[in-house]
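S.K.: Below is the sequence, then the predicted model.
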Amino acid sequence: MGKLLCDPTAVAETFQTSSPTVTWREPNAATLEAVDLVDQTLTAAAGTTWDDVIGLEDQQRRLLSKLHAKGVLWKHPSEHGSSVVFRLSHGGDVSTDGNCLFTASKKAMAREVDARDLRKRTVKRFLEDLGSAKEEERQMINEVIKNMYSPDLRNGWGVHVVQEVKLLAKKDERVALDSAIEELVQLGMQRELVAESIYKERCIPVNDGSSWAKYMSISGSPDDEYDIVTLQYTEEGLLSVDENREGRAAAFGDDIAIECLATEFNREIYVDVLGWVEK
C-alpha cells in the first residue's frame, strides 16, 4: 500500500516531503494517460525507484512506477489556477498490521512522533468533530460505521464473499467470558457457536461514533482497554471466530481515521491501495 501525503497549506506541524513537486502542465485536450505531466529530469534524482522495492508483485510494481512517473494532480480548492503534481515515492517499509496507517504516517513526519500518539490524536479529532456535527450528520456517520463493522448479514452478499462483525471485549472481563464459553462447551455445545453467542451478548458492537472511538483506540498493546473480537460470516452462516486471546490485534485505520488524521494535521492524505505486501 502506498501513501501520498501532500501539503496544501503551510502549518507548523509539517509532513516531510518525500519527493519533488513540480508545476502541473495542462494537457491541452489530450488525455492524462497520453501526456507526461512530470518533468522527468527530476525523476532521476528522486532516489529509490519502485524497481528496487522488494516484495511487490509485477503488476503492483508496474502500477506504482507508472504513478511515480506521471504524478498525481492536486488543485487548490479555493485558489484558481494553483496546482501541484505530487509524485509517489517509497518512504520505507511498515508492518502489515492494524497500525500501518499510523506507522506509515510516522515515517512521513518531519519530527519524532509516536504512532500510538497519532492514533490517539486521530480518535480525539474524531470525537471533537462528531460532537460539533449536526444530528443529521451524526446519524449518517453512525450508519457508515454500522455498515462497516456491524453489517446487516441479510444483505451485501452480491459484493462480499465474507463479511465481518467487530466486537469489543474488555480486557478485564476476558476470564469471565472464557469461563462462560467453557461452561457451555462442557455441556456438549459447539465452541464456535457458543463463542459467537457469548461475545454478541456481552461485548460492545462497533456500530456508532462512540464505539468506533473505542475500537480505533486499540493498538494491540497490553495497555488497551479493549480487545477486538472478529466474527466472520459467509452467506451460509458463521465461518470463524477470531477471539484474539492475546490481545495483539490492532484496529486498521479506515477512511474515517484517514480523514481525521488529515484534518488534525491540516493535510491531504491519498491512499493508493494495490494490495498488502507480505514480507
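M.R.: Right, received. Where do you want to start?

S.K.: okay, CA-based contacts and neighbour counts for the rest of this
M.R.: Fine.

S.K.: Can you list the residue ranges for strands in the chain?
M.R.: For the chain, the strands defined by DSSP state E occupy 2-6, 21-22, 72-75, 83-86, 163-170, 204-205, 226-234, 237-242, 268-272.

S.K.: Centre of the chain to the fifth one, how far?
M.R.: It stands for strand 163-170. Offset of strand 163-170 from its chain centre (C-alpha atoms, centre = their mean, to the nearest Å): 17 Å.

S.K.: Which elements pack onto that strand?
M.R.: Where contact means 3 or more C-alpha pairs under 8 Å, 6 or more residues apart in numbering; DSSP states H and E, strand 163-170 is packed against helix 135-149, helix 191-202, strand 204-205, strand 226-234.

S.K.: Kindly report the same for the longest one.
M.R.: When contacts are defined as 3+ C-alpha pairs under 8 Å, 6+ apart, strand 226-234 sits against strand 163-170, helix 209-216, strand 237-242.

S.K.: didn't R248 look like it was pressed against S221?
M.R.: Yes: with contact defined as C-alpha atoms under 8 Å, R248 reaches S221; the gap is 6.4 Å.

S.K.: let's bring in a second model and compare:
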Amino acid sequence: MGKLLCDSTTAAEPFQGSPSAALPWIDSKSPTQIDSIGTTVDLVVPTNLSNGAFTAGGDGWEDVIGLEELQRRHLQRLHAKGVLWKPPEMEDSSSSESDLRSVVFRLSHGGEVSSDGNCLFTASRKAMAVEDIDARELRRRTVARFLVDYGSVSFEEGEAIDDAIRHMYSPDLRFGWGIHVVQEVKLLAKKEDRFSLDSAIDELVHLGMQREMAAESIYKERCIPVNDGQTWAKYMLISGSPDDEYDIITLQYTEEGLLSVDENREGRAAAFGDDIAIECLATEFKREIYV
C-alpha cells in the first residue's frame, strides 16, 4: 500500500512555478491537447523517450526492496512526470477559487515503514517530518478528531457512519459472499479480562467443545463488537502496545462457517488505519492523503 501526502494549504494556493517535470504533462481530459498529439501517444510515458531516461535519479525508487522491475519503472516514470492536482470544479465558485491553478506534485520515496497495523501512522509521521510526535500520538489525535466530528453530526449522518463501521468490522454474515471469500469480525477484549476469558474457554473445551468453537462462543458473548463510532474509537486506539486497554480478537468466516480465530494472545495486533482514520488524520493535520 502506498501513500501520497501533501500539504493541503500549499495545494490551495495559486501555482507559482516549480522545477519542470522531466516529462511533459499531457492532460487526458483536454480535447485540444489530445487532438494535437494524435491517439497513439502513451499518456503516461511519451513514446519517444528512451529507457535510459529513468535509470538515473528516480528519487530513491531504485533502492526500494520488494518491487518487481516493472513496478519500479512505473514508479520512476511517475516520479519524473509528477502527479497533477486540480482544484475541484464548483458551479458557484468565487473569484478567488477560480484563480486556483493546477499543481504538479513529485511522487518520492520517503523511506521504509513496518508493514504492521501502524503503517498509516508511521508513514504519515515520516512524510510530515514530525519528530516530536510518535505514531501512538498520531493515533490518539486521529481518534480525538473523529470523536469531535462524530459528536457534531446529525442523527442521520451518525447512522451512516455507524453503518459503514458495521460493514467493515461487524458484517452481516448472511450477505456479501458474492464479493468476499473470507469475512472478518473484529472484537475487543480488555487486557485485564484475558485470564477470565481463557478460563471460560477452557471450561467449554473440557465439556467436549472444539477449541475454536469454544473461543468463538466466549469472545462473541463477552467481548465488544466494533459496530459504531464509539467502539471504532476504542478499536483505532489499539497500537499493539502493552499499554493498550484492549486486545483485538479476529474471527474469520467463509460461507460455510467459522474458518479461524486469531486470539492475539500476545496483544501485538494493531488496528490498521482505514478510510475513516485517513480522513480524520488529514483533517487534523490539514493535509491531503491519497492511498
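M.R.: Alright, I've got the coordinates. All figures in this text were calculated on a predicted structure; none of them were measured in a lab.

S.K.: sorry, back to before: can you say which of the helices and strands packed on strand 163-170 of the first structure is packed in most?
M.R.: strand 226-234 (a mean of 22; mean count of other C-alpha atoms under 10 Å).

S.K.: what's the angle between that strand and helix 209-216?
M.R.: If you take axes from the mean of the first three to the mean of the last three C-alpha atoms, to 10 degrees, strand 226-234 of the first structure sits at 100 degrees to helix 209-216.

S.K.: residue range for strand 226-234 of the first structure in the second structure?
M.R.: Counting by TM-score structural alignment, strand 226-234 of the first structure falls onto residues 246-254 of the second structure.

S.K.: Superposed on the first structure, what's the mean shift for the matching stretch?
M.R.: By mean C-alpha distance after the TM-score superposition for the first structure, the fitted stretch 246-254 of the second structure averages 0.3 Å away from its aligned residues in the first structure.

S.K.: helices or strands up against the longest helix along the second structure?
M.R.: Using DSSP state H to define each element, the second structure has its longest helix at helix 135-152. Contacts defined by 3+ C-alpha pairs under 8 Å, 6+ apart place helix 135-152 of the second structure against helix 119-128, helix 229-236, helix 275-285.

S.K.: Mind listing what's buried along stretch 165-181 of the second structure?
M.R.: Neighbour-count burial for stretch 165-181 of the second structure flags 165-166, 168-171 (criterion: 16 or more other C-alpha atoms under 10 Å).

S.K.: do stretch 101-108 of the first structure as well
M.R.: Buried-residue list, stretch 101-108 of the first structure, by 16+ other C-alpha under 10 Å: 101-108.

S.K.: Show residues contacting stretch 170-179 of the first structure.
M.R.: Outside stretch 170-179 of the first structure, the residues that touch it by C-alpha atoms under 8 Å, 6 or more residues apart in numbering are 198-199, 203, 224-227.

S.K.: In the first structure, which residue range corresponds to stretch 154-161 of the second structure?
M.R.: Going by TM-score structural alignment: stretch 154-161 of the second structure matches residues 134-141.

S.K.: contacts for the matching stretch?
M.R.: Stretch 134-141 of the first structure has contacts (C-alpha under 8 Å, 6+ apart) with 130, 208-209.

S.K.: what's the answer for stretch 273-285 of the second structure, then?
M.R.: Identification of contacts with stretch 273-285 of the second structure by C-alpha under 8 Å, 6+ apart yields 117-121, 138, 141-143, 145-146, 236, 288-289.
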